[in-house]
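K.L.:
predicted model follows, preceded by the sequence.
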Amino acid sequence: MSLLEVCVDDVAGLNAAIQGGADRIELCSSLAIGGLTPSAGLMAEASHHSVPVVALIRPRSGGFLYSAAEERVMLRDIELAAELGLAGVAIGALTREGSLDLAMLGRLARRAEGLQLTLHRAFDLVRDQTTALEEAISLGFHRILSSGGAPSAPAGAAQLASLVEQSRSRIQILAGSGINSENVAELLFSTGVQEVHASCRTLELEPAPELLAFGFAGPSCRATSAMVVRALKLCILEHGQNGNRPPFHLPTHRVSRREGE
């Protein structure tokens, strides 16, 4: 049975994802820039729910080459996630040469002992994913979030399939980016992935003019939709019930052409 992880960056999104049937939550802030570490308050709020929650540990936007000071921030944020009772953390760090920073990741992983470990999409920027996958296994990661090194998981489907084959069930490949109810069945069939990651967000009404004028909001607003989560989850369930056969047509559970991430 395939699993749906929904990434959210606020309390409303957390509640919508759970209401829609998410199997796991990736908790963060600032989804508009790929996600950053969530606040202590948001982590505490998420810990009250029964759905497993993985906190993204990313101290800033941009690349994944981190300083010693940024590593200290990540170490403390990992400790906080553990103290608050979250199920896991998603981490990643690279070297200047474009490989996994094994030394830093080893220290972060040791600090996260007892938690589920996700290698986040820093993996998509490594130069040699075949080597990086083996390194992730050696470091004790439980899963790798990836779009196959492409801007979206459907575009990287061939590489995702290769990663699944290489993994031989030693680590889960969590497919993410650009996944929605219209393409998930074909993606599951063509890649063999068992876990899917999506934001399930839709465009909301434009914020009030005064919020825009003062810089308190951006020109567009996206929010997690329980209906979109439910539609995606239903497509995943239908795929499993069909014995993983390729669909004759795309699922008809369309909520919006703008849905998903």
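P.N.:
Received, thanks.

K.L.:
drop to CA atoms for contacts and neighbour counts, all remaining ones
P.N.:
Fine.

K.L.:
just the helices from the stretch 151-261 of the chain, written as ranges.
P.N.:
Under the criterion DSSP state H, counting those that start in this stretch, the stretch 151-261 of the chain contains helices at 157-167, 184-191, 209-213, 226-241.

K.L.:
can you pull out the strands in this protein?
P.N.:
For the chain, the strands defined by DSSP state E cover 3-8, 24-27, 53-56, 88-91, 116-119, 143-146, 172-176, 195-198, 201-203, 222-224.

K.L.:
what's in contact with the second one?
P.N.:
Strand 24-27 has contacts (C-alpha atoms under 8 Å, 6 or more residues apart in numbering) with 3-9, 14, 17, 37-38, 43, 51-56.

K.L.:
ok, 10 Å please
P.N.:
Residues from elsewhere that reach strand 24-27, judged by C-alpha atoms under 10 Å, 6 or more residues apart in numbering: 3-11, 13-14, 17-18, 35-39, 42-43, 46, 50-57, 86-90, 118, 197-199.

K.L.:
now a PyMOL select for only the buried ones of those.
P.N.:
PyMOL command restricting these to the buried ones, with burial defined by 16 or more other C-alpha atoms under 10 Å:
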select buried, resi 3+4+5+6+7+8+9+10+13+14+17+18+35+36+37+38+39+42+43+46+51+52+53+54+55+56+57+86+87+88+89+90+118+197+198+199
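
K.L.:
please name the nearest non-neighbouring residue to residue 228.
P.N.:
Nearest residue to residue 228 in three dimensions, chain neighbours excluded: residue 200, at 5.5 Å (C-alpha to C-alpha, 6 or more residues apart in numbering).

K.L.:
residues contacting that neighbour?
P.N.:
6-8, 13, 16-17, 20, 178-181, 222-232, 258-261.

K.L.:
can you say which of the strands of the chain is nearest to residue 127?
P.N.:
Of all the strands of the chain, strand 143-146 sits nearest to residue 127, with 13.6 Å by C-alpha to C-alpha.

K.L.:
next, the one to line up against it:
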Amino acid sequence: MNKIKMEACCGSVRDVIIADQLGFDQIELNSGLEIDGMTPSVGTLVMAKKLTDMPIYPMVRARPQGFNYIEEEFQAMLYDAKNLIKHGADGIVFGFLNADASINVERTKEMVDVIGDKDVIFHRALDFTKDLEASLKQLIDLKVDRVLTSGGQKDILDNLDLLKYLQDNYGDQIEIIVGGGIRPHNVKEVLTKTGIKQVHFSGRERIFDESTYVMGLSENKDDYSYDGVSEEKLKEIMNQVLKVGE
């Protein structure tokens, strides 16, 4: 069986260091994992590029929740993408939908043009569309290189038949990377039953920063913590991935 490519979802330079030491293949870089990721700073990208030789794909996202942006947010995202590519991004991760959760074709075209010869990755906004197969065909026509998907909005284990169907029928036209709900107990089953050769996960944990806790404004330590990758959780998932095909 061909090697499974592993992508770490990283929200900081700290996370990149851990992923590099563990031997991941590539990184999706963002900020604010606790809100499912936002556009990372150029400084974070530049430092990450200094720390690893892995391909790094920043996610461009203007705000939490939703993928139907006002025009000014969209223009800001195009600018961010241009700036990140200028400073060494190997590709850009993004997703644009209309109000009815269909693919926003025009905006996707514009972003594809901005990304140029770098990798074009459409994120899990795809999972919110009403017809995953039809949406995937649109993205293929739009020259998207790769999509991140869990096969829809259900639990990933409920979507294995659809994921296998998409991989079997479209995997030679667009790269499919499975992600969303990947855990140590299910990753081997997901990869084995779908035949997908790329997997995306973060293995998050809450990281406490005592420098703000001393102010004593709250007794809840979660108020002074943030999400980052857990080295232990990443190792657990990686060990299961390495067993695929045994």
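P.N.:
Received it, and whenever you're ready, just let me know what you need. Predicted model, so just to flag it, every value in this text is computed and none were measured.

K.L.:
tm score of chain vs chain?
P.N.:
Once superposed, the chains reach a TM-score of 0.90 (TM-score structural alignment, normalised by the length of structure 2), with 241 aligned residues with a C-alpha RMSD of 2.2 Å.

K.L.:
what do we get in structure 1 for residue 232 of structure 2?
P.N.:
Taking TM-score structural alignment, residue 232 of structure 2 has residue 227 as its aligned residue in structure 1.

K.L.:
in space, what's closest to that match - neighbours in sequence excluded?
P.N.:
Residue 227 of structure 1 sits nearest to residue 20 (C-alpha to C-alpha, 6+ apart), 6.2 Å away.

K.L.:
so what does residue 58 of structure 1 match up with in structure 2?
P.N.:
Residue 58 of structure 1 maps onto residue 61 in structure 2, by TM-score structural alignment.

K.L.:
in JSON lines, list the helices of the stretch 151-261 of structure 1 along with distance to residue 130 of structure 1.
P.N.:
Formatted as JSON lines, the helices of the stretch 151-261 of structure 1 follow (distance: least, C-alpha to C-alpha, whole Å):
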{"stretch": "helix 157-167", "distance to residue 130 of structure 1": "7"}
{"stretch": "helix 184-191", "distance to residue 130 of structure 1": "16"}
{"stretch": "helix 209-213", "distance to residue 130 of structure 1": "45"}
{"stretch": "helix 226-241", "distance to residue 130 of structure 1": "27"}
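
K.L.:
in JSON lines: the ones you listed, plus mean neighbour count.
P.N.:
Shown next, in JSON lines, are the helices of the stretch 151-261 of structure 1 (neighbours: other C-alpha atoms under 10 Å):
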{"stretch": "helix 157-167", "mean neighbour count": "18"}
{"stretch": "helix 184-191", "mean neighbour count": "22"}
{"stretch": "helix 209-213", "mean neighbour count": "12"}
{"stretch": "helix 226-241", "mean neighbour count": "21"}
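
K.L.:
most distant residue from the middle of structure 2?
P.N.:
residue 216 (35.1 Å; C-alpha atoms, centre = their mean).

K.L.:
so how far is residue 207 of structure 2 from that residue?
P.N.:
Applying C-alpha to C-alpha, to the nearest Å, the value for residue 216 of structure 2 to residue 207 of structure 2 is 18 Å.

K.L.:
out of the helices of the stretch 151-261 of structure 1, which gets nearest to residue 81 of structure 1?
P.N.:
helix 226-241 (24.8 Å).

K.L.:
does anything pack onto that closest one? Which helices or strands?
P.N.:
The helices and strands touching helix 226-241 of structure 1, judged by 3 or more C-alpha pairs under 10 Å, 6 or more residues apart in numbering; DSSP states H and E, are strand 3-8, helix 11-20, helix 184-191, strand 195-198, strand 201-203.

K.L.:
compare the ones you listed and give me the one nearest residue 102 of structure 1.
P.N.:
Closest among these, using C-alpha to C-alpha: strand 195-198, at 24.7 Å.

K.L.:
what residues in structure 2 pair up with the closest one?
P.N.:
Using TM-score structural alignment, strand 195-198 of structure 1 lines up with residues 198-201 of structure 2.

K.L.:
tell me how far the residue positioned nearest the centre of structure 2 lies from residue 94 of structure 2.
P.N.:
Centroid-nearest residue in structure 2, with C-alpha atoms, centre = their mean: residue 28, separated by 5.3 Å. Distance of residue 28 of structure 2 to residue 94 of structure 2, given as C-alpha to C-alpha: 11 Å.

K.L.:
hey, what's in contact with both of these two?
P.N.:
Joint contacts of residue 28 of structure 2 and residue 94 (C-alpha under 10 Å, 6+ apart) are 58, 59.

K.L.:
thank you, goodbye.
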